[in-house]
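*Asks:* Sharing a sequence plus its predicted fold:
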Amino acid sequence: MPTPLAEALLRYTERQTGESPFLTVLPGVAVMRSDHPRPPSHILSGPAVCLVAQGAKWGNFGGRQLEYRAGQALVIGVETPSVGKVFEAKPGAPCLVLMFELDLTVLREVAETLDPPPQINAPPRRGVFVTNFDGPLADCALRLARLLETPQAAPALQPAIMREICYWLLAGPHGGDIARLALKTGPSRHLQDALKALRDRFRDTVRIEDLARIAHMSVSAFHRRFKALTSYTPLQYQKQLRLLEARRLMVAHGANVETAAFEVGYESPSQFSREYARLFGAPPKRDVQRLRVAA
């Protein structure tokens, strides 16, 4: 029997036109519905929460695969490339996912009110994890989904619901890791600064020494902490960003292979094509043609 959250999302999706995912009128909130298993899709994720109300998905981050089912959520605390796949869905029992952005500023504000504060002294874990979305968190998610039926109430009610979600995440088993990502100061904050610098300059040749300096770390410590947080080495992360952006340029803007390759920082279109096929499973022209037909 569907849960109240699944019923709310089912009602919402049945009123929609077009293709999933559905961008809702609630800021930062989307709903995904899949009536059949879907092939893997490459995206740049986070910070966000992807809560499964029905069905099941997995996400792959740098070779690390996380499975999450009804009542569980994938929490992404740091912007990172990923591959996602719906693997449990069928007509009559579609996979239903409520996705909403995590505001690190709100997380920080809530974290600063906690007494005692979240324990963050343990060695940092990854910036992506699966957690059970039950108890008070499930109640928050249901209230958020029900706002889709009364969007006029969203400006007054959504901010409070999101703050409550932040509270329960911080008070939960992964609270220390979430608090570390939201802190204004400290090693994780400096690491986030380096991550932002890499995202902003992904088209350029980047020296790891410069990124380590931004992070206030040695090169070896930076490599270790960067991979622990994102599941990628800095160069792997940069390559993923380049290829995802090149794909977007070709699909959405009609750029040819050579133009897209040079635009994202490749000097050799042939190298670009090899690395593109390795990531997406087909050469650029064939992959783009497939995506346009599917759309």
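*Replies:* Everything's here; your move. Residues are numbered from 1 along each chain as shown.

*Asks:* CA atoms for contacts and neighbours, from now on please.
*Replies:* Fine.

*Asks:* ok, Met99 to His223 distance?
*Replies:* Distance, Met99 to His223, using CA to CA, to the nearest Å: 30 Å.

*Asks:* ugh, typo on my part, it should be Ala160
*Replies:* Ala160 sits 38 Å away from His223, taking CA to CA as the criterion.

*Asks:* Pick out whichever of those two has more residues nearby.
*Replies:* Using other CA atoms under 10 Å as the criterion, Ala160 and His223 rank with His223 on top: 18 against 13.

*Asks:* Second structure for comparison follows:
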Amino acid sequence: MSVEIFEENRRVLAGVAYRILGSATDAEDVVQEAWLRWSDVDAAKVADPRAYLVRVTSRLAIDRLRRVKARREAYVGPWLPEPISTEPGLSEHVELADSVDLALLVVLETLSPLERAVFVLREAFGMSYLEIGEVIGRAEPTTRQLARRARDHVRDGRPRFDVDRAERRRVTERFITACVDGDLAGLLDLLSKDVTLVGDGGGKARAPINVIEGVSRVARFLAGIASGEGVRRFLASVGLPESGTFGVGPAEVNGGPAAVVTLEGRPITVISLGVADGAVQTIYLIANPEKMSRLGSFRTEGP
């Protein structure tokens, strides 16, 4: 019975932990630790198992976030969240498919661990301030203040992107075609004048250490990495062979369309676009090989 209760709530717990941590790997560790705590409890004596498990998981995630904050500050280049596949049919990610877009998770990285936990539990899971206060060990008025600060920060920091999925997918597909064809003019036509590109290679893959700003600089960078020489340099940087079937295509990542670059069906880079008014405003490029494990395999078209 104890095992069944935990498995019924596993996806919810993974959703809580992932949103608080921005890392599926860390979230998985937290959920496993929550299971160890749960296995020592007499489930029959717990009035609301779901609430109990969410409380335990949230506390564990907050503690882990505090520990990893320093490591992320020492990260080589920008740190971006670990992408997850939200392709239809991947039931293990059903609870993650809503409101886990990369732009939001990037902004959540700027919150304190308590602010982030309060925001996630309130905005994503609809918990009351009283319930959240019990999770974080704060009085209800303090919890409300944390929630207000977090909401204001997210509102001010989150880019204003279009939410129309069809439009995002259309722009993503045009973006892929322009990159594959080395069509610099096509890229320039898609990018806004003040577009920014944020790359995450973690010191383990070729990616820009600094944010690239401006349409001409971003377009030249993308055209360069899409060239044969650019691809060879990237594969060498992550220790992958230059031979094999190389492809790129659209996929559902973090609840929205993204471009996924693959080698033999294995994801090696994720490119997520922030689109507004039909133009690309922000590009998140994730190439750290340690962040590719939760994407599964893809069938993408060759360049």
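*Replies:* Yep, it's here. In this text, all values refer to a predicted model and were calculated from it rather than measured experimentally.

*Asks:* care to give me the TM-score?
*Replies:* The TM-score (TM-score structural alignment, normalised by the length of structure 1) is 0.31; 160 aligned residues with a CA RMSD of 6.7 Å.

*Asks:* same for the helix or strand harbouring Tyr18 of structure 2, what does it pack against?
*Replies:* For Tyr18 of structure 2, the host element (DSSP states H and E) is helix 2-21. Here helix 2-21 of structure 2 touches helix 24-39, helix 49-73, helix 113-119, going by 3 or more CA pairs under 8 Å, 6 or more residues apart in numbering; DSSP states H and E.

*Asks:* closest to Phe246 of structure 2 out of the ones you listed?
*Replies:* Phe246 of structure 2 lies closest to helix 24-39 among the helices and strands packed on helix 2-21 of structure 2, at 25.7 Å (CA to CA).

*Asks:* List the buried residues in the closest one.
*Replies:* For helix 24-39 of structure 2, a neighbour-count test (16 or more other CA atoms under 10 Å) marks Ala24, Thr25, Asp26, Ala27, Glu28, Asp29, Val30, Val31, Glu33, Ala34, Trp35, Trp38 as buried.

*Asks:* In the stretch 1-150 of structure 1, mark out all the helices, start to finish.
*Replies:* Taking DSSP state H, counting those that start in this stretch, the helices of the stretch 1-150 of structure 1 run over residues 4-14, 104-111, 136-146.

*Asks:* Distance to Asp287 of structure 1 and mean neighbour count added to the ones you listed, as a markdown table?
*Replies:* Formatted as a markdown table, these follow (distance: least, CA to CA, whole Å; neighbours: other CA atoms under 10 Å):
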| stretch | distance to Asp287 of structure 1 | mean neighbour count |
| --- | --- | --- |
| helix 4-14 | 29 | 19 |
| helix 104-111 | 35 | 19 |
| helix 136-146 | 35 | 19 |
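
*Asks:* Correct me if wrong, but Val231 of structure 2 is in a helix.
*Replies:* Yes - under DSSP: H, G, I helix; E, B strand; the rest coil, Val231 of structure 2 sits within a helix.

*Asks:* what about it, neighbour count?
*Replies:* Residues lying near Val231 of structure 2 (other CA under 10 Å) number 16.

*Asks:* any idea where the strands of structure 1 begin and end?
*Replies:* With DSSP state E, the ranges of strands along structure 1 come out as 22-23, 29-34, 41-45, 48-54, 56-61, 64-69, 72-76, 80-88, 95-101, 128-132.

*Asks:* Just put those in JSON lines and tack on distance to Ile178 of structure 1.
*Replies:* Formatted as JSON lines, the strands of structure 1 follow (distance: least, CA to CA, whole Å):
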{"stretch": "strand 22-23", "distance to Ile178 of structure 1": "26"}
{"stretch": "strand 29-34", "distance to Ile178 of structure 1": "20"}
{"stretch": "strand 41-45", "distance to Ile178 of structure 1": "16"}
{"stretch": "strand 48-54", "distance to Ile178 of structure 1": "12"}
{"stretch": "strand 56-61", "distance to Ile178 of structure 1": "18"}
{"stretch": "strand 64-69", "distance to Ile178 of structure 1": "18"}
{"stretch": "strand 72-76", "distance to Ile178 of structure 1": "9"}
{"stretch": "strand 80-88", "distance to Ile178 of structure 1": "15"}
{"stretch": "strand 95-101", "distance to Ile178 of structure 1": "14"}
{"stretch": "strand 128-132", "distance to Ile178 of structure 1": "10"}
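
*Asks:* could the ones you listed be laid out in CSV, adding distance to Ala138 of structure 1 and mean neighbour count?
*Replies:* Below are the strands of structure 1 laid out as CSV (distance: least, CA to CA, whole Å; neighbours: other CA under 10 Å):
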stretch, distance to Ala138 of structure 1, mean neighbour count
strand 22-23, 21, 16
strand 29-34, 16, 20
strand 41-45, 22, 15
strand 48-54, 9, 25
strand 56-61, 17, 20
strand 64-69, 14, 16
strand 72-76, 10, 23
strand 80-88, 21, 21
strand 95-101, 11, 24
strand 128-132, 9, 19
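
*Asks:* nearest to Arg278 of structure 1, of these?
*Replies:* Of all the strands of structure 1, strand 41-45 sits nearest to Arg278 of structure 1, with 12.7 Å by CA to CA.

*Asks:* and the closest one, what does it pack onto?
*Replies:* Packing contacts for strand 41-45 of structure 1, counted by 3+ CA pairs under 8 Å, 6+ apart, involve strand 80-88, helix 234-253.

*Asks:* Next, the angle strand 128-132 makes with the first one.
*Replies:* This means strand 80-88 of structure 1. Strand 80-88 of structure 1 runs at 40 degrees relative to strand 128-132, counting by axes from the mean of the first three to the mean of the last three CA atoms, to 10 degrees.

*Asks:* same deal with the last one?
*Replies:* Orientation note: helix 234-253 of structure 1 sits at an angle of 80 degrees relative to strand 128-132 (the same axes, to 10 degrees).

*Asks:* Mind giving me the packing neighbours of helix 234-253 of structure 1?
*Replies:* Packed against helix 234-253 of structure 1 by the contact rule (3+ CA pairs under 8 Å, 6+ apart) you find strand 41-45, strand 80-88, helix 187-200, helix 219-230, helix 257-263, helix 284-294.

*Asks:* so which of the ones you listed is the most packed in?
*Replies:* Mean neighbours per residue, mean count of other CA atoms under 10 Å, is largest over those for strand 80-88, with a mean of 21.

*Asks:* Other residues contacting stretch 29-39 of structure 2?
*Replies:* Applying CA atoms under 8 Å, 6 or more residues apart in numbering, the contact partners of stretch 29-39 of structure 2 are 2-3, 6, 10, 13-14, 17, 53, 56-57, 60-61, 64.

*Asks:* With that, I have no additional questions.
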